[in-house]
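Student: the following block contains a protein sequence and its predicted model.
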Amino acid sequence: MLRAPSTDLSRIVQRHMRLLAAAQAMSTATFQLVPALGGVMFLHLTGDVALTGLALSLSGLGQILTAYPAGRLMDRVGRGPVFAASGGAGAVAAGLVAWAFHAHSAWAVAAAILLLSAVTAPLRQLSVAAADMHPPELRGRAVGFLFFGSAVGALVAPVVSSAGTRVAGGDLASIPWTWLAAALLQVAIVPLMRGLRPDPLELGRHVHAGSVAGTPAGRELRGTGLMPAAVATYAAQWGVMTLSMALAPVVMRTHGHAVSDIVWAIAIHSVGMFAFSLPLGALADRVGRLPVMVGSLLVSGISTYGSVAFPEFWSATLFLFLVGVGWSAGVVASTALLSDLTSVGERGRRFGIAEFAGRGAVLAYPVVGSLLVGRLGLAGVGVALALSVAVPAWLGVRGAGRGQHRWGSVPAEPGS
């Protein structure tokens, strides 16, 4: 059993969190390139506007295919080895994207993006390791700190793209160089994740032995519906956020806004997604997961509707910013609740299920939303958003009532 003085243990955890945050930033920078460049790449290679959304669809499909198996593998061999292998495989896949575009092969680009998304899916579950190393009363902050690394990654992506443009001397010529730079970022993740020693899985087993899920209180909570509520909130937040990204820019463009204005609106949306994750995580620790989850659903649902219904620049931008804040609060709180309700030995699998549901929502919401707008207009979108808010909220309220779970409480783990 791992035995370490609390000061030494705290130092190990802080070091691991810095490594995870750095990996989060680098992986986010790579993930951002798919929506940023994917449509441009397919438009250039095929000349067909209808195929510009193919990159995002392939990205979601790749993540769905490997989310759960990656979680199971993390529970078996540890977090660090899976993350390191994902970074190495991601470097190869990013290099293949660069080669495929340079070879002017749309089919090869499609296959490479699918491969990239599949092999890097574990890097979307870095929060599992953060949750392993913290007791329930600190998990919201830990997940929020990790998500803040995504804000850095969101800034790295355009820097990488601009550097590629300077090297290549042109926008389209820079795309292969940009993907090669992303491959280097993925390579850098490997030593970072190999440095997670002792592995967060071991820290979770020995430092927080007897997690909530293993106690009578934890078993009671797991049977109340809180687990479905956490997964449903996680998936709904991803779906609603993606729906806003699919509809709002199109509506803004049809109302005469310049492309540069739309880019700024999306950038401000990204600030909302990541910049406030740490205080929102602290809020989830202080007042409880469920109030933050329900509040986040209301904010995201109302703001997504507002971003489409009020397409003036400042109103749409404000609503998109609030969509980002709602997404951040909901994902952080639901991630913390999932961690509270699972033992360390099954946490990877449970997060794999949540990630599978979230990626499914990413694929489904834009398609369903577009159909509803075309057939029913804003009323159809409103109904879909209302259901997206009501179902997870109802599951949470029902689960809290059945388990007599105090909304503002976070159960403590024995030995933490």
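Tutor: Structure received.
Student: contacts and neighbour counts: CA atoms only from here.
Tutor: Noted.
Student: show me the contacts for Phe276.
Tutor: With contact taken as C-alpha atoms under 8 Å, 6 or more residues apart in numbering, Phe276 is in contact with 144, 148, 325, 328.
Student: ok, and for stretch 363-381, which residues are buried?
Tutor: 363-366, 369-370, 372, 378, 380-381 (16 or more other C-alpha atoms under 10 Å).
Student: adding another structure so you can compare the two:
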Amino acid sequence: MGHPGARGVPRGHGRGGSAVRGPAHRTAVAAVSDVQAVRSVQRHTVRTLVASQVAGGLGISAAIAVGAVVVTEVFGREDLSGLVQSAQVLGAALLAMPAASLAVSYGRRVGLGVAYALGAVGALIALVATELEVFPLLLLGTALLGGGTAAGLQARYAATDLAPAGGRGRALSVVVWSTTVGAVAGPNLAGPAGDLASSLGIEPLAGPFLLGVVVLGIGAVVILAGLRPDPLLTARELGSASGDPPVRRRGVLRAGWTAITASPPAVLGLLAVVVGHTVMVTVMVMTPVHMTHGGASISVIGFVISVHVAGMYALSPVMGWLADRVGRVPVILGGVLVLLASVALAGTAHEGHSPGLTAGLFLLGLGWSACMVAGSTLLTDAVEAADRPAVQGASDLLMGLAAAGGGALAGIVVGSFGYGVLNASAAVLLAAPVAAMLIPACRSLSNTRSA
């Protein structure tokens, strides 16, 4: 079996060594069955995904960085400023399943490409909304911007489609790591983007939205033009040759949820991703408020958040290597322990700035990285290939909804009880993945004793 005459797939690897000919996708399946050809396609896939992640990360981080400021300065409604980020997070969650459904039916190239394109359209709508000062339109635009986030999240799974089981963690983590470039550089481009917008007669604060239109559009083009052969379709055709079960094209969310609940390791992977992400978001979003109450300057707050972002992404390849070498479950357990240490440090830090708070935020990012990389890899390992896109979409949907809910409740908790109670509540959430690890072990021990 083989794959369409694509970049990285050598000709002449079919039976008898003859050149492969025929329709674009089906004709090269025989070539891709060659181990070296599969590796070549996988390397090309990861490079393409990394390039799209850099572009997408720039657009999302730049646009979201100024969203609250736009509401405050342009619309004069500071009380509504938090809705912009909430709309983006909800948009990313709600677009996760449509993107996964497209991937199930048409492959990763279409699923990711359409999601990035929706992000670019969202940035354009947000730009127009800022110019016209129409707040509901701004919320619509930022919700569609979530398409870029949904694409960035599902890109990590696309890196595993053709990766060998022992290399999935590393492949996934490299794509996660590439987000660092956009996440760090994007907010720093807000100023130059504002200058460019001003020179074009556009509201300067809308400049990052203009940047988002361009770079998210580039991300869509990179995927649509460059993700050939499609890794999911290639893996599916190779699986068909091996007798794998057929793909379920209807009821994608239900199929994903059924596959997860039928597998205890998949449940653990899901909990690691959802709980780790929710803990990270709830603590991170309220840290600037806690620091502001103690008189910390904007530059100091920015430094602490930068340290946190470095913890999230900079060491993700190490987490991928550990997940492949040591195992998914030990890395998840390590991530949970690191998150517990982070909320202990952050929750006991005084208002303003302190070394303990900075260390806590770094560990918050590091624990998130371990849970995200190892949990996502375990989730992929634990289900059949035919169910993976649906399972991955369901995971991103639940992760986004939980984080949006956690972020909304975080403000209420801090306002009513304080930052320390928020961190203590986050620690309680971490009991869920620990229980998912311990319950099967206890059942196994009980069965052994009864036997």
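Tutor: The structure has been received and is ready for your questions. None of these values were measured; they are calculated from a predicted model.
Student: need the TM-score from the superposition.
Tutor: The TM-score (TM-score structural alignment, normalised by the length of structure 1) is 0.88; 399 aligned residues with a C-alpha RMSD of 2.7 Å.
Student: hmm, back to that, mapping the contacts of Phe276 of structure 1 onto structure 2, which are still in contact?
Tutor: Here is what carries over to structure 2 from these, by both residues aligned by TM-score structural alignment, their matches' C-alpha atoms under 8 Å: 148, 325, 328.
Student: the top helix by length along structure 1 vs structure 2, mean deviation?
Tutor: In structure 1, taking DSSP state H as the definition, the longest helix is helix 6-46. Compared with structure 2 after fitting, helix 6-46 of structure 1 has a mean deviation of 1.5 Å; criterion: mean C-alpha distance after the TM-score superposition for structure 1.
Student: list the helices and strands that helix packs on?
Tutor: helix 54-77, helix 106-119, helix 126-132, helix 136-168, helix 171-194 (3 or more C-alpha pairs under 8 Å, 6 or more residues apart in numbering; DSSP states H and E).
Student: among the ones you listed, which is the most enclosed?
Tutor: Mean neighbour count (mean count of other C-alpha atoms under 10 Å) peaks for helix 126-132 among the helices and strands packed on helix 6-46 of structure 1, with a mean of 26.
Student: that one corresponds to what range in structure 2?
Tutor: Alignment of helix 126-132 of structure 1 against structure 2: residues 155-161, by TM-score structural alignment.
Student: which residues are contacting that stretch?
Tutor: Applying C-alpha under 8 Å, 6+ apart, the contact partners of stretch 155-161 of structure 2 are 42, 45-46, 49, 53, 108, 112, 168-169, 171-173, 175-176, 231-232, 235, 376, 380, 392.
Student: chain center to it: distance?
Tutor: Mean-position distance between stretch 155-161 of structure 2 and its chain equals 11 Å (C-alpha atoms, centre = their mean, to the nearest Å).
Student: tell me the contacts of the alignment partner in structure 1 of Ala341 of structure 2?
Tutor: Using TM-score structural alignment as the criterion, Ala341 of structure 2 maps onto Ile302 of structure 1. Contact analysis of Ile302 of structure 1 by C-alpha under 8 Å, 6+ apart lists Leu385.
Student: where's the residue nearest the centre of structure 1 relative to Leu138 of structure 1, distance?
Tutor: The residue lying closest to the centre of structure 1 (C-alpha atoms, centre = their mean) is Arg124, at 6.1 Å. To Leu138 of structure 1, Arg124 of structure 1 is 20 Å away according to C-alpha to C-alpha, to the nearest Å.
Student: do Ala108 of structure 1 as well
Tutor: Separation of Ala108 of structure 1 from Leu138 of structure 1 (C-alpha to C-alpha) stands at 45 Å.
Student: hang on, the earlier thing: and the angle for the longest helix of structure 1 with helix 106-119?
Tutor: 170 degrees (axes from the mean of the first three to the mean of the last three C-alpha atoms, to 10 degrees).
Student: SS state for Ala209 of structure 1?
Tutor: With DSSP: H, G, I helix; E, B strand; the rest coil as the basis, Ala209 of structure 1 sits in coil.
Student: tell me, how many residues neighbour it?
Tutor: For Ala209 of structure 1, the count of nearby residues is 17 (other C-alpha atoms under 10 Å).
Student: repeat for Ala441 of structure 2
Tutor: Counted with other C-alpha under 10 Å, Ala441 of structure 2 comes out at 12.
Student: now for it: which residues touch it?
Tutor: Per C-alpha under 8 Å, 6+ apart, neighbours of Ala441 of structure 2: none.
Student: check whether it sits in a helix, strand or coil.
Tutor: Ala441 of structure 2 is classified as helix under three-state DSSP.
Student: grab the nearest non-local neighbour of the aligned residue in structure 1 for Ile125 of structure 2.
Tutor: Here Ile125 of structure 2 is matched to Leu96 in structure 1, going by TM-score structural alignment. In this structure, Leu96 of structure 1 finds its nearest non-sequential neighbour in Ala112, 5.8 Å apart by C-alpha to C-alpha, 6 or more residues apart in numbering.
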